[in-house]
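Trainee: everything below, folded, please.
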Amino acid sequence: MTGSLLLRNARLLDPATGEYTEGDLRCADGRIAEAGPGLAAADVRTEDLRGAVVLPGLIDAHVHVTASTADLGSLPSASPFYVGAQAAHTMSGMLDRGFTTVRDASGADYGLADAQAEGLIRGPRLLFCGKALSQTGGHGDSRTRGTHVRDDHQCCAGLGRVADGVDAVRAAARDELRKGAHHIKVMASGGVASPTDRIDSTQYSADELRAIVEEAEAANRYVAAHAYTARAVNRALELGIRSIEHGNLLDDRSVELFLERDAYLVPTLVTYWALKEEGREHGLPESSWRKVDEVLGAGLAAVERASRGGVNLVYGTDLLGGMHRHQNHEFRLRAEVQSPLEVLRSATSTAAALLNLTGEIGTLAIGAHADLLVVNGDPLADVGVLTGRFRHVVQGGDVVS
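Mentor: From the prediction side, this is the model:
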């Protein structure tokens, strides 16, 4: 692994402008070093692309790499060693699908991020939040109605931790930040995979959410919130939350708030499609499967409304267990209401802005990480190019797939 590579005769696609330039691209020490016609040959691996398209490596801003099953309530009882091995397998598949950076939306921690950064496991760069914060009986509380004892030991696998009250949520947020969280995740409404809440509920009081936002901002981090209904989405945005996950039931006021607050929406259409089609095969309890219809049909309409209103839209998938293999299908779903360029930006330049990594990832700019995707078709003519087999996946200047 040298981090050095020369790509010749490429069509270089800049997602920010939607424009192509033709020429060569040289990577050195894991970064993009120069671009232009006829770059001098160097003693590095050289690939003649013969007109293939080079674009930035893809970014998925809503994954759960430790969710090896759709039965999320079973994860805390699994061995953390087993969950880690499963996560390594999942991350390797994500890299082969062209995703060179992912943002984990609860479950992963510094251990997996460090293992990937040190080359101990193969996978995309991993930005993590640790455990999502949930109220008792909220979307992150996996207990069924008949379960009274809660095991919140933080070495155990699982996606959420329960904290109630302003002091408790401050301490929980500070604890995740202590462990290196890139963002804080909160459950601000009910969800599909939780056993005892309603999708149309709001969760956490305004004071609790405001305290979590304060702690994140004090550490120069931000808060991402799971929220479905307009009531939950709008409330979260008004309280300073920067990233709304899902947002299937948003309204026109939501669009106004996204623009006013320069916030981001991360829809996850593919997970509802996958959960409906095969969720039960991968462990989704029957009670959760019956909730899917409440958000399935509204998701695409929400994306269309937000896109038409100029909201910052970011690519996310939220897939669980064996359904991770559908990760690239989100491109096709969004293309029903967005142009190919808009969808591509959601997985490159706009995603990088959400992650506070503009100029570092999601771009072919000089000095950026040399995370690249080489494809034989034109993704601006057919976004389906991003759902098939790729010619090369490049990470840190090395061809890895």
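Trainee: use CA for all of it now, contacts and neighbours both
Mentor: OK.
Trainee: which helix in the chain runs the most residues?
Mentor: helix 80-96 (DSSP state H).
Trainee: could I get the buried residue list for that one?
Mentor: Neighbour-count burial for helix 80-96, counted by 16 or more other C-alpha atoms under 10 Å, picks out 80, 83-96.
Trainee: before we go on, could you also do this sequence so I can check it against the first one:
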Amino acid sequence: MPVAHSSLECSCAGLNRRHFLAVGGASLAAAFLAACGTGNQAGTASSTAAAPQRPAATLFRNVRVLDVRGGRLGAPTDVLVRGNTIAAIGAGQPADAGTDVIDGLGRTLMPGLIDNHVHLMFGSVTMADLTDTDKGVEFYAKAALTSADQMLMRGFTSVRDLGGPIFPAKAAIDAGKAAGPRIWPSGAMISSTSGHGDFRTPDEQSRRFTGKQSRAEQLNATFIVDGRDEVLTASRENLRMGASQLKLAAGGGTSSAYDPIDVTQFTIDEMRAGVEAADDWNTYVTVHAYTNKSVRRAMDAGVKCVEHGQLLDEATLRLMAERGVWLSGQYLVPNNDSMTPERRAKRVAIVEGNDRVWPEAKRAGVKLAWGTDFLFEPAENPKQNSMLLSLRKWFTAAELLRLVTLDNATLLGLSGPRSPYAGNLGVVEPNALADLILVDGDPLGNLDLIADPAKNFAVIMKDGIVYKKG
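Mentor: Take a look at the predicted model:
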């Protein structure tokens, strides 16, 4: 995938690589453990080191709190963090012995950023990496952990991973053995045969005929399932492993080899099986889908969130708004000459849909979330922040700052008790989790500050731990 944005859209072509897919999930998990503790100190560009220690308390003095609910910047004040939560906000907060005091110098204190559509493993390596037989599984594990650290250093303190072998990386980060964002994992993407997540190479026949899982399934990248019973099993397997939500492929993709964009995937009974499994675990299903038919079928099955949606018409968007279904949107970059002619042809209508679906969904009152969905282009990952700015032709700075914080956090909240982390995110308020960024300037007045985190983010805190302090 030679393009910055290939929605998982999930890139079947990228996963049809025998070298990487020959690696089993168990050896990948062991590699993550081995990769922890290598590299430089946390917060540097190539780190896979352990997270710093959390102080008993941190006091931000003389900061202006960004109220993302109201789109306002508050008067100078103090913000006290105890443990991993915001304990108090107000001028003159006392600093007990052992409190780490940070002079805000009148700068902006805002919530940590949230990306609602990432693929942490497959966004950290290139196609050349996947075919390089000199690279062992430890390379991929270290690449993912390094990418997670860099993502955190861009101010993204929470992400929703929507397909791939993510559980070992999440475990390492949560245990403090590596630095990275909070992760809401989906686990293996659930796909029908010939669907968007059918990553089999041409020599691999269906498990139904051979009794053998494909290499991608062995890696825990995907489940290829047909019929209600198999969808239930795949859904429950992901939930057993700790999925906070389920990801199903409901329609065709631009990067997958066997499914044209217009096809609809899974019968309504199959889709309902996944929804029922998720509902039994008090969480939800999100689907990869572009077309009206695939999205309407998913909604009829009880799906609560749609990824992408660039081909949706006004009537379907209004129906989504009426039913309270979320649209988790991205902004795909234009076609380029590095893509195959077939892929460029597939993407034309999708790219054109960027400029239509966002304003129409906003007018219709659809619940909106945002994510990047970079895949197999690690060189593009530093553009994670600037991709948000692609939407400012339709959204004010205040609306975009709310989208990337509170609105995205609200979507994460759909996981309910399956959320991996207890507490409120996306706001700077008492009792909220202490995921904070100290910005050198006013992002409401100059949204471009968000696009250069290395220069403009003076402090980055996740879970009460300072990962960057400059």
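Trainee: superposed, what's their TM-score?
Mentor: Once superposed, chain against chain, the TM-score is 0.91 (TM-score structural alignment, normalised by the length of the first structure); 393 aligned residues with a C-alpha RMSD of 2.4 Å.
Trainee: so which of the buried residues of helix 80-96 of the first structure comes closest to V343 of the first structure?
Mentor: M94 (18.2 Å; C-alpha to C-alpha).
Trainee: now which residue in the second structure aligns to that closest one?
Mentor: Correspondence of M94 of the first structure to the second structure, assessed by TM-score structural alignment: M151.
Trainee: for its match, give its distance to K170 of the second structure.
Mentor: From M151 of the second structure across to K170 of the second structure, the span is 14 Å (C-alpha to C-alpha, to the nearest Å).
Trainee: now swap in A87 of the second structure and tell me
Mentor: Using C-alpha to C-alpha, A87 of the second structure is found at 27 Å from K170 of the second structure.
Trainee: residues in contact with stretch 91-100 of the first structure: which ones?
Mentor: Here stretch 91-100 of the first structure makes contact (C-alpha atoms under 8 Å, 6 or more residues apart in numbering) with 57-60, 65, 121-125, 325, 327-328, 371-373, 387, 389-390, 393, 395, 401.
Trainee: can you check stretch 195-203 of the first structure too?
Mentor: By C-alpha under 8 Å, 6+ apart, the list of residues contacting stretch 195-203 of the first structure reads 134-135, 137-139, 142-145, 187-192, 228-229, 231-232, 287-288, 291, 294.
Trainee: quick check, V169 of the first structure in a helix?
Mentor: Yes. Assigned with DSSP: H, G, I helix; E, B strand; the rest coil, V169 of the first structure falls within a helix.
Trainee: could you measure from the aligned residue in the second structure for R261 of the first structure over to V306 of the second structure?
Mentor: When the second structure is aligned by TM-score structural alignment, R261 of the first structure is paired with R323. As judged by C-alpha to C-alpha, R323 of the second structure and V306 of the second structure stand 12 Å apart.
Trainee: cool, and V466 of the second structure?
Mentor: As judged by C-alpha to C-alpha, V466 of the second structure and V306 of the second structure stand 34 Å apart.
Trainee: these two: who's more crowded?
Mentor: V306 (27 against 22; other C-alpha atoms under 10 Å).
Trainee: in the first structure, which residues correspond to the helix or strand the more buried one falls within?
Mentor: Assigned by DSSP states H and E, V306 of the second structure belongs to strand 305-308. The alignment of strand 305-308 of the second structure onto the first structure (TM-score structural alignment) spans residues 243-246.
Trainee: same check on stretch 260-272 of the second structure?
Mentor: Counting by TM-score structural alignment, stretch 260-272 of the second structure corresponds to 198-210 in the first structure.
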